[in-house]
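Student: whatever this is, show me its structure:
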Amino acid sequence: MKTLLNIIWLVLSGFWLFLGYMLAALIMCILIVTIPWGIAAARIGVYALWPFGREVVEKPGAGVGALLGNIIWVLLAGWWLALEHIVTGIALCITIIGIPLGIANFKLVPVSLMPLGKEIVERR
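Tutor: Model (predicted):
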């Protein structure tokens, strides 16, 4: 079932979300100082491409550095990526088939706002 959901997700929203995250990663990697945010954007972008069967969990040991990094991230790129998830989620919720995908988009909003201090693991 998760493979079917991932294929539908990829066609309807995953590819476009992936492109948004990769654009953010590219912009962040231009400056040496913002490379950690670029890596985080690329990691979350790959997750946004094929999310079903995996989940985002808090990384043990993430502390004040991750919090400060997330504040900078929200100002630089997080807000427009979160907006991308919200708009895509609303558009997907218009149809009955798209409702689970829209809900999945809404679940990705917190991750798009605060990617540092989180890791992606396989769901058991």
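Student: contacts and neighbour counts: CA atoms only from here.
Tutor: Fine.
Student: so what does the helix or strand hosting residue 80 touch, helix or strand wise?
Tutor: Assigned by DSSP states H and E, residue 80 belongs to helix 79-92. Helix 79-92 is packed against helix 15-30, helix 99-113, with contacts defined by 3 or more C-alpha pairs under 8 Å, 6 or more residues apart in numbering; DSSP states H and E.
Student: before we go on, could you also do this sequence so I can check it against the first one:
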Amino acid sequence: MNTLLNIIWLVLSGIWLWLGYVLAGILMCVLIVTIPLGVASFRIANYAIWPFGREVVSKPTSGTWSFLGNVVWVILAGWWLALEHIVTGLLLCITIIGIPLGIANFKLVPVSLAPLGKEIVDKA
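Tutor: Okay, here's the model as predicted:
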């Protein structure tokens, strides 16, 4: 079932979300100071293109630097990626088939706002 949902996700919203995260990652890597944010963006892009069967968990070792990095991330790129998830989720919830995909988009909003201090793991 996860594979079927991932294929539908890829066609309906995964490619656009992936492109948004990759663009944010490239922009973050242009500035030397924000390279860790670019790496986090690429990691979340990998999750945003194929999310079903995986989940995001908080790292217990993240600390003050993750918080400060997330503040910079929200200012530079997080708010428009979160907006992309919200708009895509609302559009997907228009149809019955798209409701699970819309809910998955809404679950990605916190990750798009604060990617540092998070880890992507398999559910199994």
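Student: quick one: which of the helices and strands packed on helix 79-92 of structure 1 is nearest residue 5 of structure 1?
Tutor: Closest of the helices and strands packed on helix 79-92 of structure 1 to residue 5 of structure 1 is helix 99-113, at 8.1 Å (criterion: C-alpha to C-alpha).
Student: check which residues of the closest one are buried.
Tutor: Within helix 99-113 of structure 1, the residues that qualify as buried are 99-106, 108-109, 111-113, counting by 16 or more other C-alpha atoms under 10 Å.
Student: between the residues you listed, which is nearest residue 71 of structure 1?
Tutor: Distances from residue 71 of structure 1 to the buried residues of helix 99-113 of structure 1, taken as C-alpha to C-alpha, are shortest for residue 113 (8.6 Å).
Student: show me what contacts the closest one?
Tutor: 70, 73, 74, 78, 79, 81, 82 (C-alpha atoms under 8 Å, 6 or more residues apart in numbering).
Student: quick one: contacts for the residue lying farthest from the centre of structure 1?
Tutor: Distance to the chain centre peaks in structure 1 at residue 96, reaching 23.1 Å (criterion: C-alpha atoms, centre = their mean). Residues counted as contacts of residue 96 of structure 1 (C-alpha under 8 Å, 6+ apart): none.
Student: with the one 4 residues further on instead?
Tutor: With contacts defined as C-alpha under 8 Å, 6+ apart, residue 100 of structure 1 is in contact with residue 93.
Student: what's in contact with the host helix or strand of residue 4 of structure 1?
Tutor: Here residue 4 of structure 1 sits within helix 2-9, counting by DSSP H and E. Here helix 2-9 of structure 1 makes contact (C-alpha under 8 Å, 6+ apart) with 49, 50, 51, 52, 53, 101.
Student: how close does it sit to structure 2?
Tutor: Overlaying structure 2 shows helix 2-9 of structure 1 at a mean distance of 0.2 Å from the equivalent residues (mean C-alpha distance after the TM-score superposition for structure 1).
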